[in-house]
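Enquirer: From the sequence below, what's the structure:
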Amino acid sequence: MYFFEALQTVLLTHDTFRQLAESFGNFEGLIAPYLMGFELGIQSAIIASVTQCFYAWRIYILSSSKILTGLIVCVSLLQCAGGITEGITCFIYNSTSSTIPIEAKASGIWVGGSAACDIIITLSMTYILWKKRSGFQKTDSVVNKVIQLVVETGLLTATMAIVQLTLYNMFKDTEYFMTPVGALSKAYSNSLFVLLNNRSQMRQQRDTGGTTSLNLPQLQTTRAIQISVNQETFGVRNDATADRSSDKSQYDEDLKAGLGGGLPGGAPQVQA
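Expert: Below is the predicted model of the structure:
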């Protein structure tokens, strides 16, 4: 994905400069296809298919539904085939015009299939994750965040694909559709990137969720702390015949004497 995105960026920059700078004032140079059949048609279709198949795999892990997963993969491969066909047609006819019948059909399969696959993925993931709600606030909060992420990324790519297809069919003599088609593959790759980052963050929350951590202030000095303990001991009268009341009164006097000195007798004095 990274290699395809880097290569596409380089090729798009090169063709855009030739189209808008070198061919300035030349209409034929403005509408020339250059390498757009490969960089926009073929590469974008493959990038979209990789992202959609990754979502399909996650849906299979969550639901174990082979039918739903197979449906998503089939639609994804269908749109990929349409994008590759559209790219090859651009090279054969040396044009990106929708007036060429086979190119218009290939673009419809490519872009329409991408939008349909994105909608299926969004609805399926939302339904599956909604059923995973357990009623516990912490768990449901995580599930809601994942649902929000899936809906946002899925609707974004589906909306861009629909806009691209609408511009392609409604304004056949213009190049308006080039704007969304140039950004569509970036939307797919970024949605996958966001999904992977979200998975990493959820794993970190899971690993640290069961432990309690205390954020204690750290000392900003390396100076050693010395602690000295002074202890005092009092003699205990072991005379078994002594009057216990006198022992108690002697102990009370000793205790008062200790309190007068600042700490009870026998208590350690700590100096930091």
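
Enquirer: CA only for contacts and neighbour counts going forward, please
Expert: Fine.

Enquirer: Next secondary structure after the helix or strand where residue 164 lies?
Expert: Element membership of residue 164, judged by DSSP states H and E, is helix 137-170. Using DSSP H and E, the helix or strand that directly follows helix 137-170 along the chain is helix 178-209.

Enquirer: I'd like the structure of this one too, to check against the first:
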Amino acid sequence: MPPLPYVLDNTLGAAFVGMTVAAVLHGVSCVQAWYYFTHQSDRWPIKSLVAAVMFFDTVHQALITHTVYSYTITNWGNPIILDELIWSLLVEVLFNGLTALLVQSFLTMRVWRLSSRNYLLTGLTALLVIAEFACVIAFTGLSLGLKTFSRLANLEALSITVNALAAAGDVLIAATLCTILHRSRTGFHRSDTMINKLILFSVNTGFLTSLCAVGSLITIVVAGHTFLYIAFFFCIGRLYTNSLLATLNARKMIRGSADGIHSTSDNLSFSLRDLPKNGTVTSSKRPTNISIKIDTTKEFAMDRDSDQELDNDKTMHCTVGQLCYVLLWSSFVVAN
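Expert: Okay, the predicted model is just below:
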């Protein structure tokens, strides 16, 4: 009986597609990184974060390229290799986890600041992020001692946990940021426009990475014997990197929609002419013309914090003192 043919479409084919899409996304992230370092003036912590994310992302791309090259070129025509594990396929999980850890930690800090230091919400988010990275370390450490995919199947539950925690963390971060920003609406057109754009970026940041993590989770449960889940997992790190860079590079555009102070003045003027001449007015210096002008000034300003993040502060000032003074003066004149 002849041996059963190897099916390559949903194994090496899926891995090849995932590597190709990841390479395209890596090119996009490189362009965004170039734009960031040439057009943004952040302090060294944020710049170091971007540099570290790009480094881990580049190493991950090199590792998955080595994996596909080893299976399809180095071992071409050797079907036995399809059941053996290549070391780069296992190590790439760690670098994907490092990229996710840095980006999610950055977003967790944003949750901490925008939520006015909410310990419970920030702690829950940080717990999901740390738990995901701990599972990544455990998976990498245990898998490096294995030689075949059949043995790797014993770690399927751990792999499912990694993807589930990643999806849960991304959804929680996106939902939290959207809720906080929605509650920050002021009713002013310019400030609400900026908040709407911030909400859109927050949704995109969590939606794409969550979608990819859920796709990897579903495929590993439904078709764990194929490489379909690997195709999704190859791309999730690129989505984290591009989400971070897109958020940082879009700050000037968002500020441009509502930057500076927007002031409007509403003038209310009226005159008291020819006060009654009979009986009630006794002052010899009775004014014949009194003009009352009430100026109401509304201001909207955005406060740039030290590391130029997208935190905003809305202030509205009304000249209440002037209004009270005019009302008191007008009452005094009429009474006399």
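
Enquirer: where does the TM-score land?
Expert: After superposition, the two chains reach a TM-score (TM-score structural alignment, normalised by the length of structure 1) of 0.71; 209 aligned residues with a CA RMSD of 2.0 Å.

Enquirer: Helix or strand for residue 27 of structure 2, just tell me which one.
Expert: helix 12-39.

Enquirer: What helices and strands are in contact with the helix or strand immediately after that helix in the chain?
Expert: Next along the chain after helix 12-39 of structure 2, taking DSSP H and E as the criterion, comes helix 44-69. In terms of contacts (3 or more CA pairs under 8 Å, 6 or more residues apart in numbering; DSSP states H and E), helix 44-69 of structure 2 is packed against helix 12-39, helix 87-114, helix 228-249.

Enquirer: now these in a markdown table, with distance to residue 210 of structure 2?
Expert: Compiled in a markdown table, the helices and strands packed on helix 44-69 of structure 2 are given as follows (distance: least, CA to CA, whole Å):
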| stretch | distance to residue 210 of structure 2 |
| --- | --- |
| helix 12-39 | 16 |
| helix 87-114 | 12 |
| helix 228-249 | 9 |
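
Enquirer: Would you convert these into CSV that also reports mean neighbour count and distance to residue 64 of structure 2?
Expert: As requested, the helices and strands packed on helix 44-69 of structure 2 are arranged in CSV below (neighbours: other CA atoms under 10 Å; distance: least, CA to CA, whole Å):
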stretch, mean neighbour count, distance to residue 64 of structure 2
helix 12-39, 18, 6
helix 87-114, 20, 6
helix 228-249, 24, 7
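
Enquirer: which residue in structure 2 lines up with residue 114 of structure 1?
Expert: Counting by TM-score structural alignment, residue 114 of structure 1 corresponds to residue 166 in structure 2.

Enquirer: what's near enough to touch its match?
Expert: Applying CA atoms under 8 Å, 6 or more residues apart in numbering to residue 166 of structure 2 gives the contacts 128-129, 132, 210, 213.

Enquirer: quick one on the thing from earlier: the helix holding residue 164 of structure 1 aligns to what range in structure 2?
Expert: Going by TM-score structural alignment: helix 137-170 of structure 1 matches residues 189-222.

Enquirer: For that stretch, list every residue counted as buried.
Expert: Across stretch 189-222 of structure 2, burial judged by 16 or more other CA atoms under 10 Å covers 190-199, 201-220.

Enquirer: distance between the ends of stretch 28-45 of structure 1?
Expert: One end of stretch 28-45 of structure 1 to the other measures 27 Å (CA to CA, to the nearest Å).
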